[in-house]
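>>> Return a 3D structure for these sequence lines:
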Amino acid sequence: MKDSVLIVGAGPVGLALALALKGSGLTPTLVDARPAGSENEDQRVLALAHGSRQTLEKLGAWPKTGWTPIEAIHVSQRGGLGRTEIRATEQGLPALGYVCPAATLTRCLAARAAGEGILVEQNCFIESSTANADHITALARDGREFDAQLLACCEGGTGSQETGLIRHDYAQHALIGIVTAQSPHQGVAYERFTPEGPLALLPFGGDFALVWTMSAEEAQRRLALADRAFLAELQNAFGTRARFLAVSGRTSFALALQARLNPVSERKAFLGNAAQTLHPVAGQGFNLALRDVWTLAETLAGAADPGEASLLARYAQARRLDRFSTVGFTDSLVRLFSNDDPLLRHLRGAGLFALDLFAPARKFIARRMIYGARAWP
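Take a look at the predicted model:
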């Protein structure tokens, strides 16, 4: 017996897709290479736009607790003039976004999926798949076979030998951790552009979640620093808008852009990191993935054959503008702001100053980050 959709990856993207498809009248089955309970080991912190909260609420999977609202975003650049602040009140919203542990969100989604009777096969690594006229067969490493009308790949990046990809190595690492400040953050997130890369501080409980981009060599050096020396360098890069007292949980990972030109192939759809991996600047990765999830579910709603080529082509076309504009937006921010070019520094300062004076421009940027291309006229 064939399932409607086989979803590879039971992380937050795969679970959200399963719930969205279940509400569309399809029969999703989830497989995951990890053992049960592995979501508790996920140390990531997600920045969820207000639009993503609305989607998760529609799925019945918004966590009741554990998240911190972002009420304002303060944007500045080190070594240059110009700053701006985007506030939720100016946009008529309770918050611009929310900071939530990935593990908390995954547990909420998993509980909701279990309540809907959605099956999850753990310890199941899919090694290959073969598309046929009316179905696709996926073969797991342990010999298990799965037949479905559509295979949705929701985890794992793109292969190094694959074609049809946008690729760029930023030659940067993201150093992440939890930072305690002297004064309450009051719901303010900071995005500070420095010559070595963006430095973001997100309100997280009573502390800040740090995402600091730099070269691989600097990341390794700073990971090895004692806390006091690390905080001194962070303070120097950030400035005086907050005073830092403690840091914990430091680690780092490499940053690169990889995006599929076409997020579908024969009886396959790619979502989440399997479709695009973005730089963390502006926190757009998971929010873009969730918009992919919702559009795919809407496109396939009630379909007798969710793997039909015309349906998948329609989905790819519907997501084209949002996907590529978001890829371009994040990539441009990194390229324009991660340098110390004097001319660009002055132009950036002028742009931030103009943005601070022109409320309609701030509203446009805010809505673009919150809702994606839906914000455009």
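>>> C-alpha from now on. contacts and neighbour counts both.
OK.
>>> Pro63: what's it in contact with?
Counting by CA atoms under 8 Å, 6 or more residues apart in numbering, Pro63 touches Thr104, Leu105, Cys108.
>>> Can you tell me the SS state at the residue lying closest to Ala246 once chain neighbours are set aside?
Excluding the flanking residues, the one nearest Ala246 by CA to CA, 6 or more residues apart in numbering is Thr180, at 5.0 Å. Three-state assignment for Thr180 (DSSP: H, G, I helix; E, B strand; the rest coil): strand.
>>> end to end, how far does stretch 125-142 reach?
Stretch 125-142 has its terminal residues 8 Å apart, counting by CA to CA, to the nearest Å.
>>> Name the surrounding residues that touch it.
2, 8, 31-33, 124, 145-151, 266-267, 307.
>>> Can you point out the buried residues in stretch 321-328?
For stretch 321-328, the neighbour count (16 or more other CA atoms under 10 Å) marks Asp322, Arg323, Thr326, Val327 as buried.
>>> wait, stretch 243-254
Neighbour count says stretch 243-254 has Arg243, Phe244, Val247, Ser252, Ala254 buried, by 16+ other CA under 10 Å.
>>> measure the third one to Tyr190 for me?
Which is Val247. Taken as CA to CA, the span from Val247 to Tyr190 is 17 Å.
>>> residue contacts, Leu357?
Neighbours of Leu357 in contact, by CA under 8 Å, 6+ apart: none.
>>> so how far is the strand or helix carrying Gln54 off the chain centroid?
Assessed by DSSP states H and E, Gln54 sits inside helix 50-58. For helix 50-58, the separation from the chain centroid amounts to 14 Å (computed by CA atoms, centre = their mean, to the nearest Å).
>>> what's the answer for stretch 123-138, then?
Worked out by CA atoms, centre = their mean, stretch 123-138 lies 27 Å from the chain centre.
>>> What residues sit buried inside it?
Cys124, Phe125, Ile126, Ser129, Ala131, His135, Ile136, Thr137, Ala138.
>>> picking up where we left off before, burial count for the residue nearest to Ala246?
Other residues lying near Thr180 total 19 when counted by other CA atoms under 10 Å.
>>> The one 5 residues further on now?
Applying other CA under 10 Å, we find 20 other residues in the vicinity of His185.
>>> ranges for the helices of this structure?
12-22, 50-58, 88-91, 102-115, 216-224, 227-238, 285-300, 309-337, 342-357, 359-371 (DSSP state H).
>>> Give me the contact list for the fifth one.
This points to helix 216-224. So helix 216-224 is contacted by Ala171, Gln172, His173, Ala174, Leu175, Phe230, Arg250, Thr251, Ser252, Ala254 (CA under 8 Å, 6+ apart).
>>> Please repeat the previous calculation with a cut-off of 10 Å.
171-176, 196, 212-215, 229-231, 233-234, 249-255 (CA atoms under 10 Å, 6 or more residues apart in numbering).
>>> Please tell me how far the closest residue to Arg34 other than its chain neighbours sits from Trp376.
Of all residues not flanking Arg34 in the chain, Asn123 sits nearest, at 5.1 Å (CA to CA, 6+ apart). From Asn123 over to Trp376 the distance is 42 Å, taken as CA to CA.
>>> Let's see this one next, to set against the first:
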Amino acid sequence: MQMSDITLIGAGPLGLTTALALQRRGHQCVQLVDARPGPGVQRDARSLALSHGSRELLELLDAWPIDAATPITRIRVTQAEGCGETWLDATELALPALGYVVSAEALEAALWARAQAAGLDVRWQQRIIRLQAEGSHVRVHGAGGADFTARLAVRCEGRIESTEADRRHDYAQVALICHATPATPHAGLAHERFTPQGPIALLPEGEGYAVVWTVPSTRAEALLAAPDNEWLATLNAALPTDVKLTALRGRAHYPLTMSLRERPVAARQVWLGNAAQTLHPVAGQGFNLALRDAWQLAEQLTDAPDPGTAALLARYARSRSLDRQTTASFTDLLVRGFGSQLPLASPLRDIGLRGLQALPPLRRFLARRMIWGARAWP
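From the prediction side, this is the model:
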């Protein structure tokens, strides 16, 4: 049985990015396996909020879907129980945009085109059921008896089982997803609105907004059963009075939890993306963190004859610890802090938003942290 240097499980946007980054760093014997029947066969309706830092990484791989990306030039942060607000602006950082909204399908198409040009080995219709480390290699067991061997296996899809999570919290919330038409052009302005029910994000995508609307699980069932006009009226009532949506489409939903593996490596195995950490969507940090993990993994394994050694994987885990821990804690703090109904919580949040707006250095640091992760720290 032929052995590859690295086998990646999952050929979606994260898996393709990881494979291209590894190849760029000298690993030519990289293989991807995916349970799907082929690229683009299954529709992926997600909208991805990518930071400017993620754009920089994808540009280095010649895989940035420039024609499909809507820039976020400003972000307005407000709360429903006060009038304080904070504005983040790309011009303060001398950047063309703070981030971009790209459909998952457009990003995967750009990455797939690059993967084909690079000659990546992708095996479709291969559902993986088990990994087994065996000394100098790892055996990847597929359904139907298909087996692969590699010096390193990287899981780029899946989720963390509750028994595997070192940190886990069920927010008892559901994310309601849709696309909405604004009454006036968005001009690249995104909104992060904190309400007692949960945060709402309006992300500019094309002429409209990709909406991520967080509600308590106890309220989600009634909203999911409501017609579009009722959804729209309820959503508009939770937004700032000067923001109005006129139509919506493409409703979907998913439950919200936080799960984290403290150590995203094991014997000849690495977990990336949702297989390593699942975060609340507030501030849009999850996929950007996954891309930074993938990039750092490729850097750590540059030209390594054996990419699966314990020393290399331990070094990778240490290099990613600060970014992973602080990003998970930051998103968790935002959800819990802005969701608190303790006495004086709302006035204190209002003071915090006003204070952040009055302190440009702190505001710029926060923006850099969201764009580049731990690299923004002094």
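>>> The residue nearest to Ala246 of the first structure reaches Gly206, doesn't it?
Yes. Applying CA atoms under 10 Å as the test, Thr180 of the first structure and Gly206 come out as touching, 7.6 Å apart.
>>> middle-most residue in the second structure, spatially?
Phe287 (1.8 Å; CA atoms, centre = their mean).
>>> my guess is that one meets Arg324, correct?
No. With contacts counted by CA under 10 Å, Phe287 of the second structure stays clear of Arg324, the gap being 11.8 Å.
>>> between these two, what contacts are shared?
Gln277, Asp293.
>>> could you list every residue that touches the equivalent of Arg107 of the first structure over in the second structure?
The alignment partner of Arg107 of the first structure in the second structure, by TM-score structural alignment, is Ala109. Taking CA under 10 Å, 6+ apart, we find Ala109 of the second structure in contact with Gly12, Pro13, Pro39, Gly40, Ala63, Pro65, Ser103, Ala115.
>>> Ala109 of the second structure and Gln79 of the second structure, how far apart?
37 Å.
>>> Make a ChimeraX selection of whichever of the contacts of helix 216-224 of the first structure turn out to be buried.
Buried residues within those, by 16+ other CA under 10 Å, are selected in ChimeraX with:
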select :172,173,174,175,176,196,212,213,214,215,230,231,234,252,254,255
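>>> Give me the subset of the contacts of helix 216-224 of the first structure lying in strands.
Taking DSSP state E, the ones among the contacts of helix 216-224 of the first structure that sit in strands are 171-176, 212-214, 249-255.
>>> circling back to that earlier point, what span of the second structure is the helix holding Gln54 of the first structure aligned with?
Under TM-score structural alignment, the match for helix 50-58 of the first structure is residues 52-60.
>>> For that stretch, list every residue counted as buried.
His52, Gly53, Ser54, Arg55, Leu57, Leu58.
>>> In the first structure, what sits opposite Ala294 of the second structure in the alignment?
Checking with TM-score structural alignment, Ala294 of the second structure has Val293 as its match.
>>> Correct me if wrong: that match contacts Leu17.
Yes. The criterion here is CA under 10 Å, and Val293 of the first structure meets it with Leu17 at 5.4 Å.
>>> okay, these two: which has more neighbours?
Between Val293 of the first structure and Leu17, counting by other CA under 10 Å, Leu17 is the more crowded of the two (28 against 25).
>>> give the contact list for that one.
So Leu17 of the first structure contacts 5, 7, 10, 23, 28, 30, 59, 152, 154, 271, 289-290, 292-297 (CA under 10 Å, 6+ apart).
>>> Contact partners for the residue nearest to Ala246 of the first structure?
Phe204, Gly206, Asp207, Phe208, Ala209, Ala242, Arg243, Phe244, Leu245, Ala246, Val247, Ser248 are the contacts of Thr180 of the first structure under CA under 10 Å, 6+ apart.
>>> Tell me, how many residues neighbour the third one?
In this case it means Asp207 of the first structure. There are 20 residues near Asp207 of the first structure, going by other CA under 10 Å.
>>> Which residues are in contact with it?
Counting by CA under 10 Å, 6+ apart, Asp207 of the first structure has contacts Ile178, Val179, Thr180, Ala181, Gln182, Ser183, Pro184, His185, Leu201, Phe244, Ala246, Val247.
>>> how does it look with 8 Å?
Asp207 of the first structure touches Ile178, Val179, Thr180, Ala181, Pro184, His185, counting by CA under 8 Å, 6+ apart.
>>> Tell me how far the fourth one lies from Arg243 of the first structure.
Ala181 of the first structure sits 5 Å away from Arg243 of the first structure, taking CA to CA as the criterion.
>>> Likewise for the third one?
For Thr180 of the first structure, the distance to Arg243 of the first structure (CA to CA) stands at 9 Å.
>>> Check the contact lists of these two and give me the overlap.
By CA under 8 Å, 6+ apart, no residue touches both Thr180 of the first structure and Arg243.
>>> Surely His169 of the second structure is in contact with Leu260?
No. Counting by CA atoms under 8 Å, Leu260 is not a contact partner of His169 of the second structure; they are 9.5 Å apart.
>>> residue in the second structure matching Glu90 of the first structure?
Checking TM-score structural alignment: Glu90 of the first structure goes with Glu92.
>>> so its match makes contact with Arg364?
Yes. Applying CA under 8 Å as the test, Glu92 of the second structure and Arg364 come out as touching, 7.1 Å apart.
>>> and these two? which has more neighbours close in?
A side-by-side neighbour count of Glu92 of the second structure and Arg364, using other CA under 10 Å, places Arg364 first with 17 against 13.
>>> contacting residues for that one?
Here Arg364 of the second structure is in contact with Leu88, Glu92, Leu93 (CA under 8 Å, 6+ apart).
>>> which one of those residues sits closest to Arg74 of the second structure?
Leu88 (5.5 Å; CA to CA).
>>> Quick check: the nearest residue to the closest one once chain neighbours are set aside vs Ala367 of the second structure, distance?
In this structure, Leu88 of the second structure finds its nearest non-sequential neighbour in Ile75, 5.0 Å apart by CA to CA, 6+ apart. As judged by CA to CA, Ile75 of the second structure and Ala367 of the second structure stand 10 Å apart.
>>> same check, this time on Gly337 of the second structure
In terms of CA to CA, Gly337 of the second structure sits 19 Å off from Ala367 of the second structure.
>>> do the same with Arg249 of the second structure
Where Ala367 of the second structure is concerned, Arg249 of the second structure sits at a distance of 31 Å (CA to CA).
>>> With Gly352 of the second structure instead?
For Gly352 of the second structure relative to Ala367 of the second structure (CA to CA), the value is 16 Å.
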